[in-house]
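# sequence and predicted model, in that order:
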Amino acid sequence: MRRKLAIVSIAAVAATGGAIAVMQPALAATGCSVKYTVTNQWPGGFGASVEITNTGDALTSWSLGWDFVAGQGIQQMWQAVPTVSGLHVTAKNESYNGAVPSGGKVAFGFNGSWTTANPVPGAFTLNGAACNGGTTTNQAPTVSLTSPAANATFSAPATIGIAANAADADGTVAKVEFYNGSTLLGTDTSAPYSYSWAGVAAGSYTLTAKAYDNMGLSTASTAVPVTVTTGGGNGAPSVALTSPTAGSTFTAPATVALAATASDSDGTVTKVDFYNGTTLLGSDTTAPYTYSWTGVAAGNYTVSAKATDNAGNTTSTSGTAITVTTGGDTGSHVDNPYVGAKGYVNSDWSALAAAEPGGSRVANTSTAIWIDRIAAITGANGAKGVRAHLDAALAQAAGGTPVVIEFVIYDLPNRDCAALASNGELKVSENGLARYKTEFIDPIAAIMSDSKYSSLRIVNVVEDDSLPNLVTNLGLANCAEANSSGAYVQGIQYALNKLHKNNIYNYLDIGHHAWLGWDSNLGPAVTLMANTVKGTTAGFNSVDGFISNTANYSALTEPYFTITTQVGGQSIRQSKWVDWNQYVDELSFTQGFRNALITAGFPSTLGMLIDTSRNGWGGTARPAGPSTSTDVNTFVNGSRIDRRIHAGNWCNQSGAGLGERPRATPATGIDAYVWIKPPGESDGSSTAIANSDGKGFDRMCDPTYTGNSLNGNNLTGALPNSPLSGAWFSGQFQQLMTNAYPAL
C-alpha cells in the first residue's frame, strides 16, 4: 500500500522558527556475549561450539562474525550457515533459528581444520556490531612430543624415555597421557611431562602424547614412529606363537596350552619363554616349545613367546589376546565380538520362520532386533523390547559360550531422508534431535549399561543410511535439513558416546557398493565418517567397525567377473550395470572402504560386517558361468548373479535369496557375515497401510512403478506386499529359501 504524504501547517512552521522537526525512528539496540569452546582437538582438526547470548533487543535474524588468526578453516557447520572469506568467517542463522528474544541464547557447532596452531578468535560481531557483553572462550591445550625423535632406533630390551611439552592458554594442564598406538603406557600430572617405558621388545611402535586441560578438553600430538631392534651380533631368531589363536575363549579355572615354533639361521635356539603380559609363565629349552598354563582365573590376558639364541639375541611375538570367562562373563572389550561366541536367536522371528515349510533349517539363525521407534524400546505389538531380548540372550548364554546379540539403532530425526517407506517418527523441525537423545538413546543406553548384561556382547548397528545420505542426497529437502541442522552428525556422536562400553560394540553404516562405490562418493564418505567419529569423546575408539549392505541385496561376490575384466576391448566399468563404479560386489567394496578408513586414521584393527541375509541370488535364474558375448553389456547382464534390473533397487526384490549364514572372520578385514534384516520381513508397502509398525508407503515398493532418476529402470522385481499379513511373510520367506545361495 502506498504511504500518504504528511501535511505540515504554516503555523507549525512559524512556531519552530521555520524549521520542521522530523522524528527519527528508534534503532534496535544490538548487544551480545559469546561463549566459544574448542570441544575436541586432534592433529589437523578440531570441533567447536559457539553460544550467543542476545543482550540487546529481540532479533529476527542473526549473523555472527569473527576472524581466525592462524589460518584455520571450516569443514562442516551445523545449526548455522557459514561464509568464509580469507580468514573471516560469518555464521548466519538457519531458517528455523533466526528469532532470538532479548536475553535469549542460540548455539551452533562446527568441525574445523588447523595447521601450526589453533588459537581462539579474539573478538566477535553480531549483525555487524561488536559484541559488548564479553567473550568466554575455552581452548584445548597444546601438546608436542619432544622425545624420542621421529624414527629413533633402540636395542631390545629397550628403555625409551618419552617426554612432552603441554600448555593451556585459558587454564591449566591437568595431565598428559603417553600412548603406543591406542595402548595407554602411563600418565604424568605435572611438568615436565615424561614417562619411562621399560623392557620394550623388538618391533615398530608409534608414540603419541595426549594433553587434558582442567575442563576436560584434550589434544593429541603428532604420532612419532620408533623402532626397537634386536641389537648387534648374529641374526636374531624367529619365533611364532602357534597356540592359542587370537580371540580364544576358555572357561575358568582354565588350562591354556601355549605352543611356539622358533628357529635361528646362524646358531641355535637355547630357549623359548612364555609370557602373560610382562609376567614370565614358564620356559622350554627343546622343540617343540610348549607350556601348560593351569588354574587360570577369569579375565583378559595377552600371551606371547620370546626366543633366545646362543648369542643372547632375542625376538618376541606380538601379544595374542585371549579371554577366560566364568560361564560366559567376559566383562571386557575384545577385538572381534563374533570370535568364540554364538549368535542370539530372536524367538519372535524364529517362531515365524519355523512355521514355514523347511523353515527349521534356518529358524535357529541369529538375526538382529530393529529398534526403529521409541515404542520398540519397551516392546510393541507383541514383540519383545530391549530388556526382554537381553534377558532372553542371558538365558541362551547359560552354557558358558559368550552370546552376541545385535540391535539396529534406527530413529534419527529426518531418518532415511531420501526414502519414504523407512521414514521415521522424529522430525528436525519438531525438536527431533533433543527427543532422539532423551527419549530414544538415553533409555537404550541405560538398559544396555545394566551390569546384569555385562557377560553379553552387545552389537549395535548405528543409524544405517544416515551418513551416506549426507554424501549423495543433499539435493533433497529432508537431507539438506538433516545436514544443516547437524542432526545426523550430532545424533550419531551422542549415540556413540552413550553406547561406548566394555561389552558394547558399535558399527556404523556405509551403504553398499552401488551407493558409495564411485570415487566421487567414497572419498567424501570416508572424510565425513572420520570427522564424525573423531568428534566423539573416545574418538576412533568409539566405533569397532562399519557395516555394508544393511537390509540390502548387493551380491557378496560376483564369481564370473571382477572390476578389471575386459570384454571386446572394453572395461566392464563401461557397462550400464557397473556404470563406472570401482566395485562390482560387496566384499571387494567393504574391504576397499576399510582400507580407506584406515588411511584416514582409523586403527588397523578396524573390523567390518556385511549383511548377507538376502543377497544369495541362487535358484534357477543364477548364471552357471560367464557369458561368451563380446558385447560388454550383454556379457555383464548374462554373467552377473545379482538379477535385479538396477543395482540400486532395494524394496522387496523378487528373485533374491538367503545369503551366507552368519559366521565370524570369513575374509580379510571382515569381523563377520551377519543377518541384520530378518528374512521374510517387508521393506515397505506398495499401498498405504494403516499400522504402528513403521511400515510406510513408497512407490519404489510398487511392482507397477516405472522408476525414477534414483533407481534407473523400473521395479518389476519388487513384490506386491501387504507387509502386516502372515501370508505376505510366508511368500517372501519361501522365495528367500528357494533362491538361497549356498543352497540349504
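Good, I have the coordinates. Residues are numbered from 1 along each chain as shown.
# going by C-alpha atoms from here, please, whenever you check contacts or count neighbours.
OK.
# tell me which stretches of the stretch 301-450 of the chain form helices.
Chain-ordered helices for the stretch 301-450 of the chain, with DSSP state H, counting those that start in this stretch as the definition, fall at 347-354, 375-378, 386-396, 432-435, 442-448.
# contact partners for Y673?
With C-alpha atoms under 8 Å, 6 or more residues apart in numbering as the criterion, the residues that contact Y673 are 609-612, 660-666.
# the same query, at a cut-off of 10 Å, please.
Taking C-alpha atoms under 10 Å, 6 or more residues apart in numbering as the definition of contact, the neighbours of Y673 are 338, 547, 556, 608-613, 659-667.
# for R661, same thing?
Neighbours of R661 in contact, by C-alpha under 10 Å, 6+ apart: 362, 365-366, 611-613, 616, 672-675, 741-742, 744.
# check K677 too.
Here K677 is in contact with 367-370, 408, 549-552, 611-614, 683 (C-alpha under 10 Å, 6+ apart).
# I'd say D611 and S554 touch.
Yes: with contact defined as C-alpha atoms under 10 Å, D611 and S554 form a contacting pair (9.3 Å).
# which of these two has more neighbours?
Neighbours around D611 and S554, counted as other C-alpha atoms under 10 Å, are more numerous at S554. The numbers are 32 against 27.
# so the more buried one versus Q570, what's the distance?
Note on S554: its distance to Q570, by C-alpha to C-alpha, to the nearest Å, is 24 Å.
# cool, G475 as well?
Shown here: G475 relative to Q570, a distance of 33 Å by C-alpha to C-alpha.
# the two - which one has more neighbours?
Residue environment comparison for G475 versus Q570 gives the larger neighbour count to Q570, 14 against 10, counting by other C-alpha under 10 Å.
# which non-adjacent residue is nearest that one?
Counting by C-alpha to C-alpha, 6 or more residues apart in numbering, the nearest residue to Q570 once its immediate chain neighbours are dropped is V632, at 6.7 Å.
# next one for the comparison:
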Amino acid sequence: MSRTRTSILAALALVAGTAGTATAVVPADAGLSAIPCTVDYKVQNQWDTGFTAAVTVTNNGAAKSSWSLKWSYAGNQKITNYWNAKISQSGTAVTANNESYNGTLANGGSASFGFQGTYSGTNAVPGTFTLDGVTCNVDDGSGGGDNGGGTTDPSGRVDNPYAGAKVYVNPEWSAKAAAEPGGSRVSNQPTGVWLDRIAAINGVNGGMGLRDHLDKALTQKGSNEEVVQLVIYDLPGRDCAALASNGELGPTEIDKYKTQFIDPIAAILADPKYASLRIVTTIEIDSLPNLVTNTGSRPTATPNCDTMLANGNYIKGVGYALAKLGAIPNVYNYLDAGHHGWIGWDDNFGASANLFKQAATSEGATVNDVAGFITNTANYSALKEDHFTINDSVNGTSVRQSKWVDWNRYVDELSFAQAFRNQLVSVGFNSNIGMLIDTSRNGWGGTARPTAAGPKTSVDAYVDGGRYDRRIHVGNWCNQAGAGLGERPQASPAAGIDAYVWMKPPGESDGSSSAIANDEGKGFDRMCDPTYTGNARNGNSMSGALPNAPLSGHWFSAQFQQLMQNAYPPLP
C-alpha cells in the first residue's frame, strides 16, 4: 500500500532445522542495542495442513508494562489455538497481546508464547514484526551493525495502516447516531473527521477541533494501533462543478490555503504527542477529477472549473498538502480518485491518472508522499454488481451500450478501484499503493434490492432489472433516495484494497434541498432539489434527491434512518 519499501538491512534468516522446522533468527552482535526489539519465531512442528510455532519477543528499549506484537502472513495461515498471549487475526494480520501475568518487559526482558495454526501450500515465516508499532529486528540507526531484519519504509510506516489496527470512532458523530432510533447498531463504527474550513481546525461552535480528536484517539487507542481518518478539504475555488460543497476560499487564495489551513494542520499532526497514531489523510475530495471532466469544450464544463485549470491552484494546493503532510512519519496520504461513474470512461481514465501524477510531483511533493487513493467518497456507487458484468451482451448488444452503463468500462466500484490502481502504478506511482473505498452509503439493500439479473428482452431491461445501484442516473450524487449503508469498515477486504471505510459520516447531508443562508461558504445546488430535472452531468435526469435536506455536513435524520433501513449487509 504505502511508499516504496527500501531494503535497509538484510532479510531475516530462514534457517532449515529438523524436518518441518523453520526459524527466523537474529544473530548475536555487539550492536544489538541499536535494535529496538527482536523476535525469534520458530515453527516447531509442521504437518500437511497444520503447524505449531513458538515466539519470543525481546524488548531492547524502555521498560513496558504491556505489549502488543504484530505481524502479517504472506500465505493463508490461520491461528486456531494459542497460549501465553491473547492472539487475534484479521485476514493475514495477526496481533498478539500480553496476558495479565507477562505484560512487564524490562529493558532486555523477553516474553514467550506459542500457538497452533493451519495452512496450505507454503508456510513462510513472517518477514516483519512490530512491537507497539516499532519494527523489530531492524537497526534504528543509533549504532551497531547489520543485525538481520526485513525491509521497511525508512520513515517507519507500515504497508497498510489499517491492518491490525482499531480505527477512531468520532464521539460527536457517534452521539448523533446513537440518539437516533436503532442508531446504536452502528454508532460504534469509525468515520472520517472532516476539516472543511480553517475554523474546523480549532473547532466550530464549541465542537471538537483537530487536537481534541487526536487526544480522544489516544484514549481510545490503549495498547493497540489506532488509525485516525481525516478529510483535508478546503481548496481555493473548491468543488468547481457543484455549489452545495463550495468552500470559503476564492479561486486565487492559494497562499491562504497553504499558510492558514495546511500549515496549522501539519504542525498539529507533527506533534510528538501523536506519533503513536496512524493518521490517514484523504486529500481534497472531488477536486482533481473536475479538471479532467468539467473543463474545456466538454458539455459538462463550467467556467469555475476552467478557471481552476488555468490558474493551477488545484494542482498547487494538492501538491503542497501532499508534501507538507507526507513529511510527517506517521501520516498516510490518500488522494481522492473520484468514482467509477466519473472517471471510468476511456476519455477520463488515463487522463485522470496522469493529472494525479502531475499534482503528486508539484510543490515539492513526490509519489512517495502518496500512500494510496480513495474512491467513492461521499458517493453511492455500488461496491460489486453481481448480476451483470461489462462483458455481458443481450441479443448481440453489449452491456456497455445500455443507458445506465453508457459506454463506461466499469459497472461497480471494486472493479474500478482495482483497475485504476494498476493504471496509477503504470504512470509512475509506487507499486504497493493501496486503495480505500468509501462504503458508507452504497449498500442499496432493502426490498428494492434485486436478487437476479433483469430480463433479456433488451440490454436496458437486463441491466436495470439486475443492478443494485437504484439511482436514476450514475451522475446523481446528492442525498439519494433509496440508498443504504454498505459494507462495514474493514481492513484488507480485497486484492489491492487497504480498507473499506466510512469516510463520509452517514447521516450528514450532501447539501440543502433549497437555498439556506449560511456563513459556511456553502451554496445551493439544484442537484439537491428533488424537483430538479437535471443537467448534462446527469443526462438531464431527475436528481433523485431526498426532500427537506439541511446544509451539507449538517445532520439529516431522515437520511440516516433510510440508510439503516436499506443497509446491505442488513443491520441486526
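All right, it came through fine. On a predicted model such as this, the values are computed, not experimentally measured, just so you know.
# before we move on, back to that, name the residues contacting each of D611 and S554 of the first structure.
Taking C-alpha under 10 Å, 6+ apart as the contact definition, D611 of the first structure and S554 share the neighbouring residues 512, 548, 586.
# out of the contacts of R661 of the first structure, which end up buried?
Taking 16 or more other C-alpha atoms under 10 Å as the criterion, what is buried in those is 362, 365-366, 611-613, 616, 672-675, 741.
# tell me how many other residues crowd A16 of the second structure.
For A16 of the second structure, the count of nearby residues is 11 (other C-alpha under 10 Å).
# correct me, but it touches Q44?
No: at 11.2 Å, A16 of the second structure and Q44 do not qualify as touching, with contact defined as C-alpha under 10 Å.
# shared neighbours, the two?
Here A16 of the second structure and Q44 have 22-23 as joint contacts, going by C-alpha under 10 Å, 6+ apart.
# of the buried ones among the contacts of R661 of the first structure, which belong to helices?
Using DSSP state H, the subset of those located in helices is empty.
# closest to V303 of the first structure out of these?
Distance ranking of these against V303 of the first structure, using C-alpha to C-alpha, places A672 first at 24.4 Å.
# list the contacts of that closest one.
Neighbours of A672 of the first structure in contact, by C-alpha under 10 Å, 6+ apart: 336-339, 547, 607-612, 661-666.
# returning to what we had before: if we take the buried ones among the contacts of R661 of the first structure, which one ends up nearest to F178 of the first structure?
The shortest distance between F178 of the first structure and any of those, using C-alpha to C-alpha, involves A672 and amounts to 32.7 Å.
# could you measure from the closest one over to N714 of the first structure?
According to C-alpha to C-alpha, A672 of the first structure and N714 of the first structure sit 33 Å apart.
# for the residue most central in space within the second structure, what is the enclosing helix or strand?
For the second structure, the residue sitting closest to the mean C-alpha position, by C-alpha atoms, centre = their mean, is L436 at 3.5 Å. Taking DSSP states H and E as the definition, L436 of the second structure sits inside strand 434-438.
# what does the next helix or strand after that strand correspond to over in the first structure?
Going down the chain from strand 434-438 of the second structure, the next helix or strand is helix 459-466, by DSSP H and E. Under the alignment (TM-score structural alignment), helix 459-466 of the second structure falls on residues 632-639 in the first structure.
# got a list of contacts for that stretch?
The contact list for stretch 632-639 of the first structure (C-alpha under 10 Å, 6+ apart) reads 558-561, 565-578, 622-630, 643-645.
# select only the buried ones of the residues you listed in PyMOL?
Selection of buried members from those for PyMOL, criterion 16+ other C-alpha under 10 Å:
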select buried, resi 558+560+561+567+571+572+573+575+577+578+622+623+626+627+643+644+645
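# could you list which of the contacts of stretch 632-639 of the first structure belong to helices?
Secondary structure defined by DSSP H assigns none of the contacts of stretch 632-639 of the first structure to helices.
# regarding the first structure, what is its longest helix?
Ranked by number of residues, the top helix in the first structure under DSSP H is helix 519-534.
# show me which positions of that one end up buried.
Taking 16+ other C-alpha under 10 Å as the basis for neighbour counts, the residues of helix 519-534 of the first structure that come out buried are 522-526, 528-534.
# following superposition onto the second structure, what is the mean distance for the following helix or strand past that helix?
Using DSSP H and E, the next helix or strand after helix 519-534 of the first structure towards the C-terminus is strand 545-548. Its matched residues in the second structure lie on average 0.2 Å from strand 545-548 of the first structure after superposition (mean C-alpha distance after the TM-score superposition for the first structure).
# how about residues contacting strand 545-548 of the first structure?
When contacts are defined by C-alpha under 10 Å, 6+ apart, strand 545-548 of the first structure is touched by residues 336, 461-462, 464-465, 505-513, 529, 554, 586-587, 589-590, 593-594, 597, 602-603, 605-612, 669-674, 676.
# could you find the counterpart of S393 of the second structure in the first structure?
Aligned against the first structure by TM-score structural alignment, S393 of the second structure finds its counterpart in Q566.
# contacts only, for that match.
Contacts for Q566 of the first structure (C-alpha under 10 Å, 6+ apart) come out as 572-574, 630, 632.
# list the members of these that persist in the second structure.
Contacts conserved in the second structure for the contacts of Q566 of the first structure, using both residues aligned by TM-score structural alignment, their matches' C-alpha atoms under 10 Å: 572-574, 632.
# possible to save these as CSV with distance to T137 of the first structure?
Converted to CSV, these look like this (distance: C-alpha to C-alpha, whole Å):
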residue, distance to T137 of the first structure
I572, 56
R573, 52
Q574, 54
V632, 61
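# let me see the contact set for G326 of the second structure.
G326 of the second structure is in contact with 266, 281, 320, 332-333, 365-371, counting by C-alpha under 10 Å, 6+ apart.
# how about 8 Å then?
For G326 of the second structure, the contacting residues are 332-333, 369-370, by C-alpha under 8 Å, 6+ apart.
# all strands for the stretch 201-350 of the second structure, in order.
Listed in chain order, the strands of the stretch 201-350 of the second structure (DSSP state E, counting those that start in this stretch) span residues 226-232, 278-283, 331-336.
# what about the last one, how far off from the first structure?
For strand 331-336 of the second structure, the mean deviation from the first structure after alignment is 0.5 Å (mean C-alpha distance after the TM-score superposition for the first structure).
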